[in-house]
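Novice: this one's structure only:
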């Protein structure tokens, strides 16, 4: 994670240096961000990069990635259209899929799975304000810890600080959507019909709405993590104005 944001803050310098001088620009960056914990604020100011703008640049890069994730998933086929993110049938049903299809429940299972993914898409579309508020509330110390943190520090921060609030926001949307689509009714009917065949299979009494909520959250943070990796691999991909300002200032 440290390399991601160090790369973000020093992208212009990277273009102007060679591999032989990597240690030099690395030292300059350490001096600049050291101001965030009281070690080199004078140097940061001398470069025209106040601590507040360093933090703002980090927030902007994180906001860009999170916004892209919400946009990607919060539209029709955001989950359903991506095989890697599509919400699977609940565990017991997935494990017994072949048996249930052979018994004639295939169409019902397909309709149930589609309804679950549509519910997740509608819920995720509402995630933006909560994610933005969480990022806005990030302190200077939070930004510095993310800068110095693990490869998933930004994503982990968002999940820790917004996960519960997002779950609370998602749950009623998912409940309403699954009720309108009769997904819960389908699930309960299938469960009831399958019990004689699957009485020894665990998880038959799973709460479908809780399941979809957790799967939606997992998908959202997985894509935020992918966006984080994209910025990590290509710092110039962080397109916010404040982030570009940070990049250009550090190349001076």
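Specialist: Structure received. Since this is a predicted model, take the numbers as computed values, not measurements.

Novice: for the rest of this, base every contact and every neighbour count on C-alpha atoms.
Specialist: Will do.

Novice: contacts for stretch 191-208?
Specialist: With Cα atoms under 8 Å, 6 or more residues apart in numbering as the test, stretch 191-208 has contacts from 90, 91, 92, 100, 184, 187.

Novice: PyMOL command to pick out the buried ones of the residues you listed?
Specialist: Remark: buried members of the contacts of stretch 191-208, expressed as a PyMOL selection using 16 or more other Cα atoms under 10 Å:
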select buried, resi 90+92+100+184+187
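
Novice: from the contacts of stretch 191-208, which two are the most distant?
Specialist: Across the contacts of stretch 191-208, no pair lies farther apart than 100 and 184, at 17.4 Å, counting by Cα to Cα.

Novice: that older thread, helices - which of the contacts of stretch 191-208 land there?
Specialist: 91, 92, 100, 184, 187 (DSSP state H).

Novice: would you list the contacts of stretch 191-208 in CSV and tack on distance to residue 162?
Specialist: As requested, the contacts of stretch 191-208 are exported to CSV (distance: Cα to Cα, whole Å):
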residue, distance to residue 162
90, 25
91, 26
92, 30
100, 38
184, 27
187, 29
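
Novice: wait, residue 219 touches residue 84, no?
Specialist: No. Residue 219 is beyond contact range of residue 84, at 9.3 Å (criterion: Cα atoms under 8 Å).

Novice: between these two, which one's more packed in?
Specialist: residue 219 (22 against 10; other Cα atoms under 10 Å).

Novice: quick check: closest non-adjacent residue to that one.
Specialist: Distances taken as Cα to Cα, 6 or more residues apart in numbering put residue 85 closest to residue 219, at 6.1 Å, once the chain neighbours are dropped.

Novice: below is structure B, check it against A:
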């Protein structure tokens, strides 16, 4: 740290703004005694991916998990209801299941996307996030990476729709519904909807592990996690 200060003093900076710019480019050193808060938060998020998000990739990982289960969007609830009224209960049930199957398959393929997002993210104020609520780090990840993640995750969902047969099932459902007399025809973008719902589910599961690490000493399985979240305990 002394070397950094000497370096800053030696630089011919003409304004406070330039000084701040140089500081912003320095390696992030935050916390008491130089504890790497940013590194600790990233480790907590990575644990959320490895311990919780992987549960979503199993059969029924979404479908039988009430926290993240993908339900029909509002515009399709009338489709579901109408199909059941004309005796197509099994088709309606299958439509809901295949949305969740597509998400389960896609998360399996997309887990490295979320790992890379955590690895490459930069915390603007790691100490404030550490001292925040039980899912502050997860919220920060969601707020700062969702747009980029969507662009990468959407094609994976689209591929998974084909892989699990969801596209055929829903094509059949929409065709059946639109053939019912006097109904208002629908043409939903289920790839977009499922992408957003699957991403929401991923962030919810990461938050589960973040809360666990914040509240359960035994969940802090590394020296870094122990040091970083001990600081949070003292707030």
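Specialist: Received it, and whenever you're ready, just let me know what you need. Source: prediction; values computed, not measured.

Novice: TM-score for the pair, please.
Specialist: The TM-score (TM-score structural alignment, normalised by the length of the second structure) is 0.72; 204 aligned residues with a Cα RMSD of 3.0 Å.

Novice: sorry, back to before: residue in the second structure paired with the residue nearest to residue 219 of the first structure?
Specialist: Mapped onto the second structure by TM-score structural alignment, residue 85 of the first structure lines up with residue 68.

Novice: ok, that match - contacts?
Specialist: Per Cα under 8 Å, 6+ apart, neighbours of residue 68 of the second structure: 62, 198, 200, 201, 204.

Novice: overlap between those and the first structure?
Specialist: Retained contacts for those in the first structure, judged by both residues aligned by TM-score structural alignment, their matches' Cα atoms under 8 Å, are 62, 201.

Novice: aligned partner of residue 165 of the second structure in the first structure?
Specialist: Checking TM-score structural alignment: residue 165 of the second structure goes with residue 182.

Novice: and that match, how many neighbours?
Specialist: Neighbours of residue 182 of the first structure using other Cα under 10 Å come to 15.

Novice: ok so, going back, helix/strand/coil for the residue nearest to residue 219 of the first structure?
Specialist: coil (DSSP: H, G, I helix; E, B strand; the rest coil).

Novice: thinking again about what came up before, by neighbour count, which of the contacts of residue 68 of the second structure wins?
Specialist: residue 198 (27 neighbours).

Novice: how about that one, what's its partner in the first structure?
Specialist: With TM-score structural alignment as the criterion, residue 198 of the second structure lines up with residue 216 in the first structure.

Novice: does its match touch residue 124 like I think?
Specialist: Yes. Between residue 216 of the first structure and residue 124 a contact is recorded at 7.0 Å, counting by Cα under 8 Å.

Novice: tell me which element residue 242 of the first structure falls in.
Specialist: helix 241-250 (DSSP states H and E).

Novice: and the helices in the second structure?
Specialist: 2-10, 16-24, 37-51, 74-85, 89-120, 126-130, 136-164, 166-178, 190-215, 223-233.

Novice: which residue numbers in the first structure go with stretch 137-146 of the second structure?
Specialist: Going by TM-score structural alignment, stretch 137-146 of the second structure sits over residues 154-163 in the first structure.

Novice: what residues sit buried inside the matching stretch?
Specialist: Applying 16+ other Cα under 10 Å to stretch 154-163 of the first structure flags 154, 155, 156, 157, 158, 159, 161, 162, 163 as buried.

Novice: what's that stretch in contact with?
Specialist: In contact with stretch 154-163 of the first structure (Cα under 8 Å, 6+ apart) are residues 1, 62, 130, 131, 134, 135, 146, 217, 221, 224, 225, 228.

Novice: now swap in stretch 122-132 of the first structure and tell me
Specialist: For stretch 122-132 of the first structure, contacts defined as Cα under 8 Å, 6+ apart pick out 63, 66-67, 70-71, 73-75, 158, 162, 165-166, 169-171, 173-174, 216, 220.

Novice: now restrict those residues to buried residues only.
Specialist: Buried among these (16+ other Cα under 10 Å): 63, 66-67, 70-71, 73-75, 158, 162, 166, 169-171, 173-174, 216, 220.

Novice: state the distance from the closest residue to residue 215 of the first structure other than its chain neighbours to residue 200 of the first structure.
Specialist: Distances taken as Cα to Cα, 6+ apart place residue 87 nearest to residue 215 of the first structure, at 6.5 Å, with adjacent residues excluded. Computed as Cα to Cα, to the nearest Å, the residue 87 of the first structure to residue 200 of the first structure distance reads 24 Å.
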